[in-house]
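K.L.:
Show me the folded form of this:
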Amino acid sequence: MTAWEAAADVVVVGSGVAGLTCARDAAAYGLSVLVVTKAGVDDGSTRWAQGGVAVVDEAAGDSVGAHLADTLSAGAGLCDPVAARDILAAGPTAVARLRRRGAVFDTDPDGVLLRTREGGHHADRIVHAGGDATGAEVARALTAPQGLPVTLADHLALDVALSPDGTAVGVRVLTPDGTTGSIRAAAVVLATGGLGQLFASSTNPAVATADGVAMALRAGAVTADLEFVQFHPTALFGGVAAGRRDLVTEALRGAGAVLVDGAGRSVTAGVHPAGDLAPRDVVALAVTRRMAENVCGIDDHVFLDARAVPEVTRRFPTVAAAAGELGLRLDRHLLPVSPAAHYSCGGVWTDRSGRTSVPGLWAVGEVARTGLHGANRLASNSLLEGLVMGGRAAAAIAAEPVRAADTATVRAPATRWCPPARREEFQRSMSRYAGIGRDAVGLGAVRRLAGRITDGGPGGAGPSRASVEATNLAQVGAVLAAAATARSAGVGCHVRTDDRPDGLVGSLFVSWRDGAPVVDDRRPSGREVANR
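P.N.:
Next comes the predicted model:
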């Protein structure tokens, strides 16, 4: 099957937990489904997830209300409590459905799911698979050939195809041989994952280049909460710039490893009473500030010294293996580390079934903003959200009358593809000025650079994977910086070093108009709001 001949009731762009759940459920409802992914079907972020799935066990004394309380606390007042409760309450059913599809979670000898506790939770409600390999097991179950809809791998989605009235009726794609084509569909589901590659250092895989958010913006959709990006304070720095960074567990610092700069000075001394064991956001900010000082000409990482930790290689084999890939040994060398973009709490604004503000366009998973995460995601709520919202979107799509797309009237945004040469420069700028610790001056620099990149495209030149990804990163980076500028008071994982009151009590909504981001503090209007 070639892309320009393809048509389906539903086209799902992306193949993470949310996208594949949606695709499988939609197919089970009798809809024809086509999955489009720019790499392999299992090359998204899902398989890298080390955390579990947060799901309550009422028989053990836990409750949805208690889970909601923990979620709202982490979200720092910016969660949608109604949407959050609905998603959390659907957790047990979603996990049971996944188990029926073959996912194997850790259980006791009697087959009862084992549950653990993670940061921010006040009950044992996290289920895991293979200890720290939950994402890999979820991905394995969802990519099993049986029941998997037709998949176009190595096809990069370019833009949402629109009817004259602005309804989504398909997608334009770039095929492996460099040609472009269109896929017609009555419903377009964006499930492209996160935007971690906006930054020079990320735990996200190389495919996480904000594609879905950019496509939605160009189609006229509204985004929300994009300023809230979680960072892990210590990711291994090195290797290819566009690759996924390996996490360096906090347990290593708990065992005695210390953070130092290029001159060997402590990074966290005097910052917090707990020093290197301070909360993640505190440590990440301390590292970011030290990098900005450019000690000994090093401005993109610091070092973790674990040489004095007893039996460090035996005790931390995963970190040791990752370090070994860079030719380093934990017991002999300093590890280069930097904060890494880990998870986007915001995204394309949706209602409680995954509808965006564009008719016919849906978004599920990390690309979407459902209101569950607010200003800071609670641990292990992300896989849960993907399972629940993927299923809900499929059910809602199946309940709507199937529309036939009129290909004679289809149009797509006149996207100006940017040259990719400045991508690395932009990523470094995002890490420095829009990562952990932001101020108005730095955010202004990001917006100006994004503007120069998006204005400097080759006009009518054909798209390539490099130019499309560079365009998506620059546009979404500009939108993120605009939201972060407008929210001048720090909250959650949005840290403003020039913190000042701004009077905002809710989310910011940002759209893309006439080549620039437009910020509003009012929710989108129309049927989507009514559905909330």
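
K.L.:
hey, let's count contacts and neighbours off CA atoms from now on
P.N.:
Fine.

K.L.:
report the longest helix in the chain, please.
P.N.:
helix 465-486 (DSSP state H).

K.L.:
what about the following helix or strand past it, distance to the chain center?
P.N.:
Using DSSP states H and E, the helix or strand that directly follows helix 465-486 along the chain is strand 509-513. Relative to the mean C-alpha coordinate of its chain, strand 509-513 is positioned 19 Å out (Cα atoms, centre = their mean, to the nearest Å).

K.L.:
measure the residue most central in space within the chain to residue 142 for me?
P.N.:
Geometric centre of the chain, nearest residue: residue 194, 2.4 Å, by Cα atoms, centre = their mean. Computed as Cα to Cα, to the nearest Å, the residue 194 to residue 142 distance reads 19 Å.

K.L.:
Please generate a structure for the following sequence too, so the two can be compared:
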Amino acid sequence: MDMSNLDSTHHFDVVIVGSGGAGLSLALSLPSHYKIAILAKSSLTEASTFYAQGGVAAVLDKTDSIQQHIDDTMIAGAHLCELDAVKQTVEGGRPSVNFLLKHGVEFTLDEDDQLHLTREGGHSQRRIIHAADATGKAISTTLVQRAKEASNLTIFENFIAIDIITLHKLGHIQQDNRAVGLYVLDEQNEKVHTFLAPFIALACGGAMKAYLYTSNPDIATGDGIAMAYRAGCRVANMEFNQFHPTCLYHPQARSFLITEAMRGEGAYLRLPDGERFMLRFDERAE
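P.N.:
Predicted structure coming up:
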């Protein structure tokens, strides 16, 4: 789509900021009569989802259970996790996998044509559904294709959300504050657009590119968190950043993720001289 001649003000029922798994899944789950805008900061697939390798955790095996998955998660999170959030996430695992299957994501199957389950760090059971070793790419490309096929979705690539428009920012101080839209930069045409909508969803990931060494893409700069905070939302637990524990390091190139499934299947971490070192820090080692 040629964006250079677009009007600078757009009206939608819903504006979704972010084109990763969360944003695209939401767009495809909403009623088809909603007029929805998807704002992608870069290209449509340039999101953390695309780079995820290992897989999706869900309780599918009959020897596994929701409670076991909850227990594993709480232990991995040093019991600092919000139990209600853990329960909701774990219980949503199977429906989420079914959603992805419905939309055509091709996960790896075993010899019986059932979903192949592997194991990753922190899991006591095999519950990782995967698409070879490029699960995120399979999910991202499939959902992108479905989004392009949906007539009620309008996709804006290289559109960077700058700030949320609220009633209080517009001077309506006497009214209850609420979001009514966004200011968005069309990077290619160097033009700021106004997107107005009664519903705004921030699905733009974390802020891990604040750190030098990370497996996240360059767009992971915490824009959504900052916009939400400026709009009056409460922000909590900012100290809990997730670093993927294994990357391929190269001094002249960006770090490259090595899947957790390697350790889940028994791989060891060693020093250059071959010595294992994780047992110094935790009895669970790798």
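
K.L.:
in stretch 90-108 of the second structure, what's buried?
P.N.:
The neighbour-count criterion (16 or more other Cα atoms under 10 Å) identifies 90-91, 93-94, 96-97, 100, 103, 105-108 as the buried residues of stretch 90-108 of the second structure.

K.L.:
what residues are up against the counterpart of the residue nearest to the centre of the first structure in the second structure?
P.N.:
Aligning on TM-score structural alignment places residue 194 of the first structure opposite residue 206 in the second structure. Neighbour list for residue 206 of the second structure: 220-225 [criterion: Cα atoms under 8 Å, 6 or more residues apart in numbering].

K.L.:
If you rank the residues you listed by neighbours, which is first?
P.N.:
residue 224 (23 neighbours; other Cα atoms under 10 Å).

K.L.:
I'd say it and residue 204 touch.
P.N.:
Yes. Using Cα atoms under 8 Å, residue 224 of the second structure is in contact with residue 204, at 5.7 Å.

K.L.:
Specify, as a residue range, where the helix or strand residue 339 of the first structure falls within falls in the second structure.
P.N.:
Using DSSP H and E, residue 339 of the first structure maps to strand 335-344. The counterpart of strand 335-344 of the first structure in the second structure, using TM-score structural alignment, is absent.

K.L.:
Can you spell out which helices and strands pack onto that strand?
P.N.:
Judged by 3 or more Cα pairs under 8 Å, 6 or more residues apart in numbering; DSSP states H and E, strand 335-344 of the first structure is in contact with strand 229-236, helix 280-292, strand 302-305.

K.L.:
and the angle from that strand to helix 280-292?
P.N.:
130 degrees (axes from the mean of the first three to the mean of the last three Cα atoms, to 10 degrees).

K.L.:
now strand 335-344 of the first structure, how far from the centre of its chain.
P.N.:
Between the mean C-alpha location of strand 335-344 of the first structure and the chain-wide mean there is a distance of 14 Å, by Cα atoms, centre = their mean.

K.L.:
The aligned partner of residue 214 of the first structure in the second structure and residue 232 of the second structure, how far apart?
P.N.:
The alignment partner of residue 214 of the first structure in the second structure, by TM-score structural alignment, is residue 226. The gap separating residue 226 of the second structure from residue 232 of the second structure is 10 Å, by Cα to Cα.

K.L.:
Equivalent analysis for residue 6 of the second structure, please.
P.N.:
30 Å.

K.L.:
between those two, who's got more neighbours?
P.N.:
Neighbour count, other Cα under 10 Å: between residue 6 of the second structure and residue 232, residue 232 has more, with 14 against 11.

K.L.:
Who are the contact partners of that one?
P.N.:
The contact partners of residue 232 of the second structure, taken as Cα under 8 Å, 6+ apart, number zero.

K.L.:
any idea how far residue 476 of the first structure is from the counterpart of residue 239 of the second structure in the first structure?
P.N.:
Alignment note: residue 239 of the second structure maps to residue 227 in the first structure; criterion TM-score structural alignment. When distance is defined by Cα to Cα, residue 227 of the first structure is 11 Å away from residue 476 of the first structure.
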